[in-house]
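Participant: Build me a structure from this.
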Amino acid sequence: MSTTKKTTTPARTPKASTTATKAAAQAPEPEVVVNETPKITGPELKKKELIDTIVARSGVKKREVKPVVDAMLAVLGETIADGRELNLAPMGKLKITRMKKTTKAHIITTRLRRTEPQQTDAPDPLAQAAE
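Facilitator: Okay, the predicted model is just below:
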């Protein structure tokens, strides 16, 4: 009977360092977020001032604007109370982050995300050419 000698292979060392460096190299650069405190430029906007501003911008009579604004505010209030998100351009996207019902009020904490307006210095491509 002959005996054979087993050859042992050395234990492998894990190569975690190379996969970690590859993942780190492909990761995008982190975006710096600047926390800005809101700048209060004047008193809060009341419904009467809102209606007057809409009348001035649209040129429609006040008696025609008031029921539309009332209906719009009612729909927006009901939508927020139901916990639905709003995505209304140019106002932005309103997301509800927390809702709390107390004995005297229904407190709803929201986040409003607005996109920065695009500023272009190029002339309007659809503008009439000078003749």
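Participant: going forward, measure contacts and count neighbours with C-alpha atoms only.
Facilitator: Noted.
Participant: Mind checking what helix or strand follows the longest strand along the chain in sequence?
Facilitator: If you go by DSSP state E, the chain has its longest strand at strand 92-101. Going down the chain from strand 92-101, the next helix or strand is strand 106-113, by DSSP states H and E.
Participant: what does that next one contact?
Facilitator: Residues external to strand 106-113 that are found in contact with it (CA atoms under 8 Å, 6 or more residues apart in numbering): 81, 92-101.
Participant: rerun at 7 Å
Facilitator: 92-101 (CA atoms under 7 Å, 6 or more residues apart in numbering).
Participant: quick one: buried residues of stretch 38-55?
Facilitator: Using 16 or more other CA atoms under 10 Å as the test for burial, stretch 38-55 gives 51, 54-55.
Participant: quick one: which of those residues sit in helices?
Facilitator: 51, 54-55 (DSSP state H).
Participant: contacting residues around the longest strand of the chain?
Facilitator: So strand 92-101 is in contact with 83, 85-87, 106-114, going by CA under 7 Å, 6+ apart.
Participant: this one as well, want them side by side:
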Amino acid sequence: MATKSSTPAPVTAIDGKAPAAAAAATPTVVEAPQSVILGPVMRKKELIDQVVKRSGIKKKDAKPVVESLLSVLGEALADNRELVLPPFGKVKVRREKQMPNGRVMVVKVRQSAPPQPGPSDKVPDAAE
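Facilitator: As a prediction, this is how the structure comes out:
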């Protein structure tokens, strides 16, 4: 009597043939996700300068107002309050983590899309 092999070769469901030897897998290093910063960082000094430029008030008057505003916003976020501040947008705390040196919050900011200029928004030329 002739005997067959004691263990049959594995068969794949796709082609019905035995699979080829697997290539040695090489591990790949996956880096942690990085924050996306599309432009330069805006600091408090630049914010105050922009407020002075847009509003036309003096810097000595704008600085305490901007600092108070930032303080109020920080306290509201610390209390996990949702902020609805048009035209800035809607800010909601998604997650937070207590760290030894402070607290890390992940927030969602939703801003309305700026209005698209339509035919009625055009300014007529003086030559027309």
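Participant: Got a TM-score for the pair?
Facilitator: TM-score for the superposed chains, counting by TM-score structural alignment, normalised by the length of structure 2: 0.63, backed by 89 aligned residues with a CA RMSD of 2.1 Å.
Participant: Could you report the neighbour count for the equivalent of Glu67 of structure 2 over in structure 1?
Facilitator: In structure 1, the residue matched to Glu67 of structure 2 (TM-score structural alignment) is Asp70. If you count neighbours by other CA atoms under 10 Å, Asp70 of structure 1 ends up with 12.
Participant: State the helix or strand in which Asp70 of structure 1 lies.
Facilitator: helix 62-81.
Participant: what does Val109 of structure 2 align to in structure 1?
Facilitator: Counting by TM-score structural alignment, Val109 of structure 2 corresponds to Leu112 in structure 1.
Participant: give me the stretch of structure 2 that the helix or strand following the helix holding Asp70 of structure 1 matches.
Facilitator: Heading C-terminal from helix 62-81 of structure 1, the first helix or strand you meet, by DSSP H and E, is strand 86-88. Taken onto structure 2 by TM-score structural alignment, strand 86-88 of structure 1 occupies residues 83-85 there.
Participant: does Gln119 of structure 1 sit in a helix, a strand or a coil?
Facilitator: Look at Gln119 of structure 1: counting by DSSP: H, G, I helix; E, B strand; the rest coil, its state is coil.
Participant: Chain neighbours aside, what residue packs nearest to Val52 of structure 2?
Facilitator: Closest residue in space to Val52 of structure 2, ignoring its immediate chain neighbours: Lys59 at 5.9 Å, by CA to CA, 6 or more residues apart in numbering.
Participant: Rebuild the ones in helices among the buried residues of stretch 38-55 of structure 1 as CSV, extending it with distance to Ala24 of structure 1.
Facilitator: Output for these, formatted as CSV (distance: CA to CA, whole Å):
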residue, distance to Ala24 of structure 1
Ile51, 54
Ile54, 52
Val55, 56
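Participant: between those residues, which is nearest Ala23 of structure 1?
Facilitator: Within those, the smallest distance to Ala23 of structure 1 is 53.2 Å, found for Ile54 (CA to CA).
Participant: For the equivalent of the closest one over in structure 2, which non-adjacent residue is spatially closest?
Facilitator: Under the alignment defined by TM-score structural alignment, Ile54 of structure 1 is paired with Val51 of structure 2. In this structure, Val51 of structure 2 finds its nearest non-sequential neighbour in Ala62, 7.1 Å apart by CA to CA, 6+ apart.
Participant: would you say Glu46 of structure 2 is within a helix?
Facilitator: Yes. Note on Glu46 of structure 2: a helix contains this position according to three-state DSSP.
Participant: which residues does it contact?
Facilitator: Neighbour list for Glu46 of structure 2: empty [criterion: CA under 7 Å, 6+ apart].
Participant: make it 10 Å
Facilitator: Contact partners of Glu46 of structure 2, counting by CA atoms under 10 Å, 6 or more residues apart in numbering, are Val52.
Participant: do the same with Leu50 of structure 1
Facilitator: The contact partners of Leu50 of structure 1, by CA under 10 Å, 6+ apart, come to 56, 66, 69.
Participant: No further questions, thank you.
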